[in-house]
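No sequence on hand, only this structure:
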């Protein structure tokens, strides 16, 4: 019985000492700071195959995909932002279109696909 209690206390001590270190590794932090547009994640495959980049579209606060002209990716370590695609030929009468959004990475390659 004493051995069981001692083992339990050792395990508890280990968990209490290791938990702050493990939790600090998973802190949430902001990667992008440009507030002029959204950073919209699609619902799947936002991470690159090497897990270093997150791809997103810069969907406007209103107007949806029709006025989204840029796809970007951000490096989770350096916070470098790279424009992946910039749609050309917005409609000169309204400034909208052709629109591009819902960017997703290929599972095993450094390539993306998106709605256009």
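That came through fine. Values in this document were obtained by computation on a predicted structure and should not be read as measured data.

all contacts plus neighbour counts: C-alpha atoms, from now on.
Fine.

Looks like residue 85 contacts residue 72 (just checking).
Yes. Between residue 85 and residue 72 there is a contact at 7.0 Å, judged by Cα atoms under 8 Å.

okay, now the one to match up with it:
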């Protein structure tokens, strides 16, 4: 039992991941931008939130359209700024459960983007 407020449906599938064992490019992360295959990047860490997304507060029971659009808009990209601005300490405690690897910094990408 977790000491947070997630329901059973919100818990990750608990696939074994060796921290730091995988590394992904932003091109790979961008391929996972749907509610059925949902990855995000927060502070250069990649998270597979597919198991959680449909149970995210505000999604169920006709949640606010702006909440749903905000969630969908963050998929497949670095949403660090949004995550930091919006989420509670409880959300931060839950995030490591969805960690799948690190983001590879593309040395050919222009600074800041």
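Nice, I can see it. This structure is a prediction, so every number in the text was calculated from the model and none was measured.

Put one on top of the other, what's the TM-score?
Aligned and superposed, the two chains score 0.23 in TM-score terms (TM-score structural alignment, normalised by the length of the second structure); 49 aligned residues with a Cα RMSD of 4.7 Å.

between residue 85 and residue 72 of the first structure, which one's more packed in?
Comparing residue 85 of the first structure with residue 72 by other Cα atoms under 10 Å, the one with more neighbours is residue 72, at 19 against 15.

mind checking the SS state of residue 84 of the second structure?
Secondary structure state of residue 84 of the second structure, per DSSP: H, G, I helix; E, B strand; the rest coil, is helix.

mind checking how far it is from residue 23 of the second structure?
22 Å (Cα to Cα, to the nearest Å).

Same question for residue 65 of the second structure.
Applying Cα to Cα to residue 65 of the second structure and residue 23 of the second structure gives a distance of 33 Å.

What about residue 37 of the second structure, how many residues nearby?
Residues near residue 37 of the second structure, counting by other Cα under 10 Å: 15.

try residue 27 of the second structure
By the other Cα under 10 Å criterion, the neighbourhood of residue 27 of the second structure contains 11 residues.

next helix or strand past the one helix or strand it maps to?
For residue 27 of the second structure, the host element (DSSP states H and E) is helix 26-30. Scanning forward in sequence from helix 26-30 of the second structure, with DSSP H and E defining helices and strands, the next element found is strand 33-34.

So for residue 65 and residue 23 of the second structure, which residue has more residues nearby?
With neighbours defined as other Cα under 10 Å, residue 65 of the second structure and residue 23 compare such that residue 23 has more, 15 against 11.

pretty sure that one contacts residue 99?
No. The criterion here is Cα under 8 Å, and residue 23 of the second structure misses it with residue 99 at 11.1 Å.

what's the helix or strand for residue 41 of the second structure?
strand 37-42.

Run a quick neighbour tally on residue 74 of the second structure.
That count, for residue 74 of the second structure with other Cα under 10 Å as the rule, works out to 19.

Would you check that it makes contact with residue 40?
Yes. Between residue 74 of the second structure and residue 40 there is a contact at 6.8 Å, judged by Cα under 8 Å.

which residues are in contact with both of those two?
Contact with both residue 74 of the second structure and residue 40 is made by no residue, according to Cα atoms under 8 Å, 6 or more residues apart in numbering.

Which helix or which strand is home to residue 74 of the first structure?
In the assignment (DSSP H and E), residue 74 of the first structure maps to strand 70-75.

After that strand, heading C-terminal, what element do we hit next?
That would be, after strand 70-75 of the first structure and using DSSP H and E, strand 81-86.

so that following strand versus strand 70-75, what angle?
Counting by axes from the mean of the first three to the mean of the last three Cα atoms, to 10 degrees, strand 81-86 of the first structure lies at 150 degrees to strand 70-75.
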